[in-house]
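Student: below is the structure, and that's it, no one-letter string:
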């Protein structure tokens, strides 16, 4: 009987899992394997919120495998070394895994392929597992990737996506392959107090409930900060407890403007991955340079700390940053406002903000995080690179009665309506009673500095 290893990475589920189904083709036994990759930790990506959510996902995956006769094997160390060790212990013939897009993932895959082939084993890498379409599935005639979303989305929408796969009925794991204990979030230090639960069962429960109760209003209300009408599925997409292919199929099956808007967001996720796959340097370097001379952590230390702590004096920005710290997650509109404020109003290097987000976001990944930051900083794929989001105007539009601000900035809880967005306008005893800082920068001054820096003053 042939034996295969299924290497789980950012695809921690049993539903619609092409590598697992391919490995089980015929009469194979499989070793479901997850490696706690030392390289990820060494690069600073193994942060508390994602470790806690990951632990939930791994425990749920192990539970699901056991319901079908299997179990999850967990190892820690260098991924290539650990996979090769498990292959040797199981006398496996091949390894199946999902494709990924980061430069680190590509290097790791190449190392693993060389090591396996040197020992007469095979590596099979499966596309459209962590994305709805493979990064290279659609390309323009003149380039290896789309640099603008709209034409990409037009082509993306015309493609036929594969049908989702069911869960295997039986998963047989060979004896004699040892495993570490499956990790738990219990006792992990530094985890955000409001961090959501992870795992495939939780992801599927949340998506099914949202299909019934939320998706119909998504187009009209997804930017509403107070109502929070988003799906909150991004952590499950990041860890792969939900399949993008299945989500597209089910959303299209639901139909309607809300479903169409949700599918468009899944296409944005694929869009960023095809950009990063083609231009891996965009994780750290400007995709399109504007020759900025950004303020750095050394030259703008006080402003950066005020931004990180949610003490900028602009309530909607501060609410966003406090939500991030408490939940390890942030509303998408709030992410745009916080990023615009740091990169353009404060004119701080976008990499400073991207790193802080990655330190806290449970859904933080290189493609979506870095390229969204670049989009907002005007160094990425935005066709209007010099736009600046005014936090007061945006707050009035997307938090009209101040509920979002009062939820996350309790110092302003007594202020009614729009007053919560401009506390600096209070006078005398009324202002003295509010323990909240004044603005770190005048918006007009920040806008002028940005325009001068970009040669547009």
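Tutor: Received it, and whenever you're ready, just let me know what you need. As the structure is a computational prediction, the values presented were derived from the model and not from experiment.

Student: drop to CA atoms for contacts and neighbour counts, all remaining ones
Tutor: Fine.

Student: buried residues in stretch 83-101, which are they?
Tutor: Buried residues in stretch 83-101, counted by 16 or more other C-alpha atoms under 10 Å: 83-84, 86-87, 90, 92-101.

Student: one more: stretch 33-52?
Tutor: 33-37, 40, 45-52.

Student: closest to residue 355 out of those?
Tutor: Nearest to residue 355 among the buried residues of stretch 33-52: residue 45, at 9.8 Å, using C-alpha to C-alpha.

Student: ok, residues contacting the top strand by length along the chain?
Tutor: Counting by DSSP state E, the longest strand found in the chain is strand 29-37. With contact meaning C-alpha atoms under 8 Å, 6 or more residues apart in numbering, strand 29-37 is reached by 1-9, 23-24, 71-79, 82-83, 90, 171-174.

Student: after it, next one along is what?
Tutor: helix 38-42 (DSSP states H and E).

Student: now tell me what touches that following helix from outside.
Tutor: 46, 76-79.

Student: equivalent analysis for stretch 191-207, please.
Tutor: 12-14, 48-49, 52-61, 231, 233, 235-236, 241-242, 325-329, 362.

Student: out of these, which sit inside helices?
Tutor: 48-49, 52-61, 235-236, 325-327 (DSSP state H).

Student: quick one: distance of stretch 89-101 to the chain centre.
Tutor: 25 Å (C-alpha atoms, centre = their mean, to the nearest Å).

Student: another one to put next to it:
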């Protein structure tokens, strides 16, 4: 029997998986594989929280494939070397995968396609993880968009996202020798810092669809609720989308099928959040060094400062003396996730109040976030810094006190993550009263804001 090899990457699901469906419909035996590639130059190794998620997501995928009738083969190494060996071992006549969009990943994929073609092996890739390919939606002058709103408007006018595919009913194929998932040591051990992650998340395709269902059940009021970190007002689908446990097509159509007149505006706003993800990937596709180089090069002249070890540790550990910043950073480390508004506040505090280069924060979030996404993480940090596309203006400096008063007035979020504030006389400005066990502010907001604005005004005009 002929064999088709399915290479899983950021698409760890069996439903709406075009590559897997193509293999199932080929009539061939099917071999499924995942390659942990930490050796190919340019492919960014996963952070600690993402490794934790990947372990559980692969375990869930292996179980789902097992129910269909095949095993998941695990290999570790440079994909450009591992895939040809798997083709040889399985005697595959064809290889299928779903497309990736980072430059290093695209380079690997193109090289593999060329090599397989020379060897008479058919290699085919599919669109699976973005609603729109980065090159599909362009301006009238055939240039990539630099501003989100016209980009998303053009996307919606371009094409309705396709209907999701069902999962295959059954598969069969030979079982290849596989590495043991535990041997990859993706889970933390000494110390085991993942207890909060285990309590907060259920990685895998099943967990993704449960999360989507829960979100849709409470979608009314999303537009306002998503701004309040103290409530469960967001979808929390981001890590599931990042690892491809659910496709954006499934999310899009579920939203369209479940909205009514009472939720139409809420779902329009949520759809735009999917649009920001698409926009970020377009930015990365055309700017492969988005995580290391200012999109707006005039920001190369911004006078960032090397953080003192004490200040950087205070920010990372949530001990800055500003409750909203500290709550966010503790939520991040404890659960691998942070509310979006608080991400903006904590990033602004690091970049503009502490005058630390945005790349320092981007790397910390990359290591701590379960939804660390090569496109969104970099583009969002550049947005806050002012150096990115459609960026927040340089003079927008989030005031953590005003933000917590406006969006967490009762302090539900603050007290959940900074419990020592329960005895504070002034919850939002604890330094103005007694706050036993809580640190004093590490920087003055007014003075640091003026310092940042002065530095920004020295930038050359772009």
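Tutor: Great, that's in hand. Worth saying up front: this structure is predicted, and the values here are computed from it rather than measured.

Student: and the alignment partner in the second structure of residue 209 of the first structure, how many residues sit next to it?
Tutor: Counting by TM-score structural alignment, residue 209 of the first structure corresponds to residue 214 in the second structure. By other C-alpha atoms under 10 Å, 12 other residues sit near residue 214 of the second structure.

Student: same thing with residue 23 of the second structure?
Tutor: 24.

Student: hang on, it is in a strand, isn't it?
Tutor: No - Residue 23 of the second structure: not assigned to a strand; according to DSSP: H, G, I helix; E, B strand; the rest coil it is helix.

Student: quick one: contacts for residue 374 of the second structure?
Tutor: Taking C-alpha under 8 Å, 6+ apart as the test, what residue 374 of the second structure contacts is 102, 284, 291.

Student: change it to 10 Å
Tutor: Contacts for residue 374 of the second structure (C-alpha atoms under 10 Å, 6 or more residues apart in numbering) come out as 43-44, 46, 101-102, 242, 280-281, 284, 288, 290-291, 366.

Student: need the three-state assignment for residue 96 of the first structure.
Tutor: strand.

Student: so who does it touch?
Tutor: 4-8, 18-23, 30, 32, 122-126.

Student: to which residue of the second structure is it aligned?
Tutor: With TM-score structural alignment as the criterion, residue 96 of the first structure pairs with residue 96.

Student: got it, and residue 308 of the first structure?
Tutor: Per TM-score structural alignment, residue 308 of the first structure is aligned with residue 316.

Student: wait, isn't that match in contact with residue 361?
Tutor: Yes - at 8.9 Å, residue 316 of the second structure counts as touching residue 361 under the criterion of C-alpha atoms under 10 Å.

Student: list residues touching both of those two?
Tutor: 346, 350.

Student: if we can go back for a sec, and of the buried residues of stretch 83-101 of the first structure, the nearest to residue 398 of the first structure?
Tutor: residue 101 (33.6 Å).

Student: can I assume that closest one sits in a strand?
Tutor: No - under three-state DSSP, residue 101 of the first structure sits outside any strand and is assigned coil.

Student: how near is it to residue 127 of the first structure?
Tutor: According to C-alpha to C-alpha, to the nearest Å, residue 101 of the first structure stands 10 Å off from residue 127 of the first structure.

Student: now swap in residue 363 of the first structure and tell me
Tutor: For residue 363 of the first structure, the distance to residue 127 of the first structure - C-alpha to C-alpha - is 21 Å.

Student: ok, residue 44 of the second structure - contacts?
Tutor: Going by C-alpha under 10 Å, 6+ apart, the list of residues near residue 44 of the second structure reads 37-38, 102, 104-105, 366, 374.

Student: which SS state does it fall under?
Tutor: Under three-state DSSP, residue 44 of the second structure comes out as coil.

Student: what about it, distance to residue 333 of the second structure?
Tutor: Distance of residue 44 of the second structure to residue 333 of the second structure, computed by C-alpha to C-alpha: 21 Å.

Student: equivalent analysis for residue 49 of the second structure, please.
Tutor: Computed as C-alpha to C-alpha, the residue 49 of the second structure to residue 333 of the second structure distance reads 9 Å.

Student: what do these two both touch?
Tutor: Common neighbours of residue 49 of the second structure and residue 333 (C-alpha under 10 Å, 6+ apart) are 193-194, 197, 365, 367-369.
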